[in-house]
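>>> this is a predicted model, with the sequence first.
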Amino acid sequence: MSRTTPATLALTKAGVEFTVHAYDYDPDADSIGLAAAAALGEDPGRVLKTLMALVDGKPMLVIVPSDREVAMKKLAAAAGGKSAQMMKPADAERISGYKVGGISPFGQRKPLPAVIEADALAETYVYINGGQRGLQVRLDPNAAKAVLKAAAAQVSS
């Protein structure tokens, strides 16, 4: 497994401190995020999943703890829209340049608006996908928010 991905290159270029952590990816897991947390021996609240959604038909990134679900009404409100829905996996792969299960918010084909769960910013560190299945980057959640120019909001339930 390569530890250099568009995500790690983007973080390096942005001057963000991070460490890379590989684990055995299970494509059959009920929850990829929860499986990653278990494999890393971390609390699921510290292992964030990157989801791709559509708000009023426009793509955006949603970063939430792996043990939570996105509340679509909260997401739409946080993004200043009327409605939100999850993006179809094939569309998420085409737009992001990553495979589902390995979608990172960093180093995507083009920058997208992003929102990060506000609760995650209280953590001293979080894990976020590093751009391929079975690869996570550990970093300060506020650094992630800054480099993504993300909004912080309560978007999960």
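Right, received. Where do you want to start?
>>> switch to C-alpha atoms for all contacts and neighbour counts from now on
OK.
>>> which residue would you name as the spatial centre of this structure?
A centroid search over the chain (CA atoms, centre = their mean) returns Thr50, at 2.3 Å, as the residue closest to the centre.
>>> alright, now check it against this:
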Amino acid sequence: MSTGTPATQFLRAANIPFRVLEYKYDPGQERVALQAAEATGIPPGQLLKTLMLEVDNAPACAVLPGDKNLSMKLVASALGGKSAAMMPPEKAERLTGYRTGGISPFGQRRKVPVLFETSAMGFETVGINGGKRGVIVVLSPREACEALGAKAAPLCAEG
């Protein structure tokens, strides 16, 4: 990955230490984060997925463990909104500059509020999409959160 991605460029500019893992992306997989976890050897709870949302019709980003489900109620509450919904994939691609399956919270075209699931903050390192299908960046969740100006909050549905 000699040229990098907007995500890795963002991390370098923010002086955030990270390492890159690449894997063979399978577009036929239903749960991309779990496929990435298996391919990279990162435990599913430490491989974080990036989801683009709309909270009261405003864009937002949620970063949570790949083996967990997002609670729209918790996301809306964390951002002081009334309702949250998944952003349509085409809109997420236009907004972020990334293709689905390769959306990273780092280096998006437009800055939006970012939330990290609180449980992810307990790990020394996590894997997060590096801005391209098949690319994961491994870094400190606390440093990632700080670089993004993100907020840690409970985001996952129980069970």
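The structure has been received and is ready for your questions. Values in this document were obtained by computation on a predicted structure and should not be read as measured data.
>>> can you give me the helices in the second structure?
6-13, 32-40, 72-78, 89-96, 141-148 (DSSP state H).
>>> so which of those gets nearest Asp56 of the second structure?
helix 72-78 (7.9 Å; CA to CA).
>>> the closest one vs the first structure, average distance?
Following superposition, helix 72-78 of the second structure is found to deviate from the first structure by 0.4 Å on average (mean CA distance after the TM-score superposition for the first structure).
>>> identify the residues contacting that helix?
Helix 72-78 of the second structure has contacts (CA atoms under 8 Å, 6 or more residues apart in numbering) with 55-56, 62, 82-85, 115, 153-156.
>>> count the neighbours of the residue lying closest to Ala79 of the first structure once chain neighbours are set aside for me.
Excluding the flanking residues, the one nearest Ala79 of the first structure by CA to CA, 6 or more residues apart in numbering is Val55, at 7.2 Å. Using other CA atoms under 10 Å, Val55 of the first structure is surrounded by 24 other residues.
>>> before we move on, the earlier item: can you say which of the helices of the second structure is nearest to Gly122 of the second structure?
Closest to Gly122 of the second structure of those is helix 141-148 (CA to CA; 8.2 Å).
>>> would you mind listing the buried residues in stretch 80-100 of the first structure?
Within stretch 80-100 of the first structure, the residues that count as buried by 16 or more other CA atoms under 10 Å are 81, 83-87, 92-93, 96-100.
>>> tell me the one among those residues nearest to Arg46 of the first structure.
Distances from Arg46 of the first structure to the buried residues of stretch 80-100 of the first structure, taken by CA to CA, are shortest for Val100, at 19.9 Å.
>>> may I see the buried residues of stretch 3-17 of the first structure?
Buried, per 16+ other CA under 10 Å, within stretch 3-17 of the first structure: 3, 5-8, 11, 16.
>>> those into JSON lines, with extra columns for distance to Val137 of the first structure?
Listed next are those as JSON lines, based on distance: CA to CA, whole Å:
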{"residue": "Arg3", "distance to Val137 of the first structure": "10"}
{"residue": "Thr5", "distance to Val137 of the first structure": "11"}
{"residue": "Pro6", "distance to Val137 of the first structure": "12"}
{"residue": "Ala7", "distance to Val137 of the first structure": "9"}
{"residue": "Thr8", "distance to Val137 of the first structure": "8"}
{"residue": "Leu11", "distance to Val137 of the first structure": "10"}
{"residue": "Val16", "distance to Val137 of the first structure": "11"}
